[in-house]
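**Student:** no sequence on this one, just coordinates:
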């Protein structure tokens, strides 16, 4: 269940939020007994500090949280979410000087602090609940939280319970929830309908490969989202070592993220026409696996030499992007857990993205800052095009040498995206250690940045 704010009329306790520099003046304005209590307990308003304020008869009268300094806050995000778990049970409201994007980010963090993945084991719920802070759009924050919860739940599910069939069910359920339409092309029908690379990658899996589609909205600019839905990736015949295979349930993180983004778009009723395309496959090992040095012909007619069966994500995305390019749209965005090279470049916390459209890039980067959703623009570096041209075929899915792996993957995808305003996100989709509002496990990246960029980018 998606977390929601407490009702405005519920009785609540104040959570005062104070920066270090403002503590002295704030404390001087408080009742003498409260000020003395804070001095006695050594509360200094450092980032993450929290003090419970005593009331009459031993009751809790409220709490005060430290916001530290701007420099300390720059080293993290969702700071109040880290405090939420230390508050007593009850409903709380914020009393803070925060406003604008900073307040919205903290409000979202308070909702996401309640996230628990409890499908397989009961989890201790967050005791504290929160009212929407004054000055924020509660419906928007709740839609963002619900989209993120959907993304996390899908990624956290093990592949035994989140294969192509279950991913299809999840997309159809999302469509039904919002009055959208959904369809699927499965198995050998992929060949008949000219999606040869989706079929080649997924044909060895225990469940038939498929291309999933969702459509919503009948007016406004057209936005197409394409998400990589590799529900488990063994690496194929170029099989991964066990240490590299352990997290491969998250290889459908691109699909999960575009579904969470699609939920937010539809829940907020944005005036656009949305299309979601998800190639859903398992990259498995069997007698029917595609092989190294096979040459595949993509939907758009380009030939691809397979030099590593573990570079399969770009193959299935290529067919989906080729389909997207056959229909005009104002923006085309792909999201994928595509390369380890992206993690080497920017680590697990930042989503690198590629686009040739400077205005779109600026809109995404600006929105990312406001949404506490870090991204970094990377280059479609044209001189590297020769690295993905093997000579025997039009394209190479895994250039040798190991250099610029994220860039060459993005250049590969660009060959299929057509003339639309195109952006590609090479995300990680996983939080490697617990952090405020982000427990270890599946996580969305880039979705809030994209959502924030859409009004300006599409003229909504």
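**Tutor:** Cool, got the structure. Quantities reported herein were computed from a predicted structural model and do not represent experimental measurements.
**Student:** From here on, just use CA atoms for contacts and neighbour counts.
**Tutor:** Will do.
**Student:** Disregarding flanking residues, what is the spatial nearest neighbour of residue 392?
**Tutor:** Closest residue to residue 392 in three dimensions, ignoring its sequence neighbours and counting by CA to CA, 6 or more residues apart in numbering: residue 305, at 7.4 Å.
**Student:** got another, please set it beside the one above:
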């Protein structure tokens, strides 16, 4: 159980929380004992979204808390996360909560703190886990999101390719999966673009391969971009653009988080997780603009910009994944600034050529309050990746539609998979908001887990 959640044994002493919209706030306040209702009225509590109020008795002890949900029809599903603004103590959901499970999830996700490097840990607000909650996946969702956030928040000096391999190994040991790591000469020969991107760093690039489940089960393969830090290479980034580059392995974190959900729930699939991991550093060994790289698939790739390295390592991993023609192939990557310009940090971009699958994912995303937005694999832009000297250039000749052209490049390396989904995620919350504290974040994995669960257990 998450540290900010306590079991029902703590309920007798817990402070009851009343939730109210702007339409129900008067009725809610009127239902309180008179001293509490007078306190709420005197403090002007109006049920605005994210507002909280602790109501004390005559001795100053908090005996009731109020939570504002906002206007009816526009309530934030993560509103219960605002309960962390209350004074330290233990609380219980008492009245006005339509979806107990979602409220608990919101509270738990809002209460996440990355405290690995802090000597002092702030006192926490705790919530009693309702005994009648009807969502068996709640605990595993919370744990998987925490895994993603912990990995993304860890700075690059403590998280290199080897440490990502260690994280995969820990999952493998927990769920009786197997892990192999390709490195050195075998990586250079089998995954030449992964090797090229990472060879300038003293921390060797790797290809991590985790496998789990019955060999004859439907094949589901996850691929995650694991660039542990991106300087931009010889096309070096400005300092301001490097500040968040520890999160450039967010795709790898997402792949591991979804893998944990799948394995913990024992979904009847043959799971494979491929993580190409490298540091895009600068040295005399760095790959250059204008270089032509061989790829695992056999295509030659002209380098237009060394700061577009993520799609190179993904391409080699996708080629391997595609070789065994999985039923579903999903890749995650913090890939393009263009996706953020178009959709902002809260909406990951979804690409797939399968309309039915896209609609199914969108439905689960809405149900799980785990948003994403589909962008097109527009074939008219394929010509923008043309190279004069190689089979393909890995960046566009045009300064437009960058997320689409990146996805079109990746599409060149997927032919046999029955269905392919590419997710361009931000993996970061730039400010504190309900359910999403500032820092590393998990996007789309709860929606995709719901999709896989419905698809393979119904």
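**Tutor:** Yep, it's here. This is a predicted model, so every value here is computed, not measured.
**Student:** TM-score of the superposed pair?
**Tutor:** The TM-score (TM-score structural alignment, normalised by the length of structure 2) is 0.94; 454 aligned residues with a CA RMSD of 2.0 Å.
**Student:** picking up where we left off before, name all residues that make contact with the residue nearest to residue 392 of structure 1.
**Tutor:** Under the criterion of CA atoms under 8 Å, 6 or more residues apart in numbering, the neighbours of residue 305 of structure 1 are 293, 294, 295, 296, 390, 392, 393, 394, 395, 396, 397.
**Student:** Pull out the buried members of those residues.
**Tutor:** 295, 296, 390, 393, 395, 396, 397 (16 or more other CA atoms under 10 Å).
**Student:** The last one corresponds to which position in structure 2?
**Tutor:** So the one you mean is residue 397 of structure 1. Alignment note: residue 397 of structure 1 maps to residue 394 in structure 2; criterion TM-score structural alignment.
**Student:** Quick one: map residue 328 of structure 2 onto structure 1.
**Tutor:** Taking TM-score structural alignment for the superposition, residue 328 of structure 2 sits opposite residue 331 in structure 1.
**Student:** Quick check: which element contains the residue lying closest to residue 178 of structure 1 once chain neighbours are set aside?
**Tutor:** Excluding the flanking residues, the one nearest residue 178 of structure 1 by CA to CA, 6+ apart is residue 266, at 6.5 Å. Following DSSP states H and E, the helix or strand that holds residue 266 of structure 1 is helix 253-267.
**Student:** list the helices and strands that helix packs on?
**Tutor:** Here helix 253-267 of structure 1 is seen to pack against helix 138-156, helix 164-178, strand 222-227, strand 229-233, strand 273-283, strand 331-336, helix 447-458 when contacts are counted using 3 or more CA pairs under 8 Å, 6 or more residues apart in numbering; DSSP states H and E.
**Student:** Rebuild the contacts of residue 305 of structure 1 as JSON lines, extending it with distance to residue 210 of structure 1 and secondary structure.
**Tutor:** Rendered in JSON lines, the data for those read as follows (distance: CA to CA, whole Å; DSSP: H, G, I helix; E, B strand; the rest coil):
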{"residue": "293", "distance to residue 210 of structure 1": "24", "secondary structure": "coil"}
{"residue": "294", "distance to residue 210 of structure 1": "21", "secondary structure": "coil"}
{"residue": "295", "distance to residue 210 of structure 1": "21", "secondary structure": "strand"}
{"residue": "296", "distance to residue 210 of structure 1": "17", "secondary structure": "strand"}
{"residue": "390", "distance to residue 210 of structure 1": "28", "secondary structure": "coil"}
{"residue": "392", "distance to residue 210 of structure 1": "29", "secondary structure": "coil"}
{"residue": "393", "distance to residue 210 of structure 1": "26", "secondary structure": "coil"}
{"residue": "394", "distance to residue 210 of structure 1": "25", "secondary structure": "coil"}
{"residue": "395", "distance to residue 210 of structure 1": "23", "secondary structure": "strand"}
{"residue": "396", "distance to residue 210 of structure 1": "24", "secondary structure": "strand"}
{"residue": "397", "distance to residue 210 of structure 1": "21", "secondary structure": "coil"}
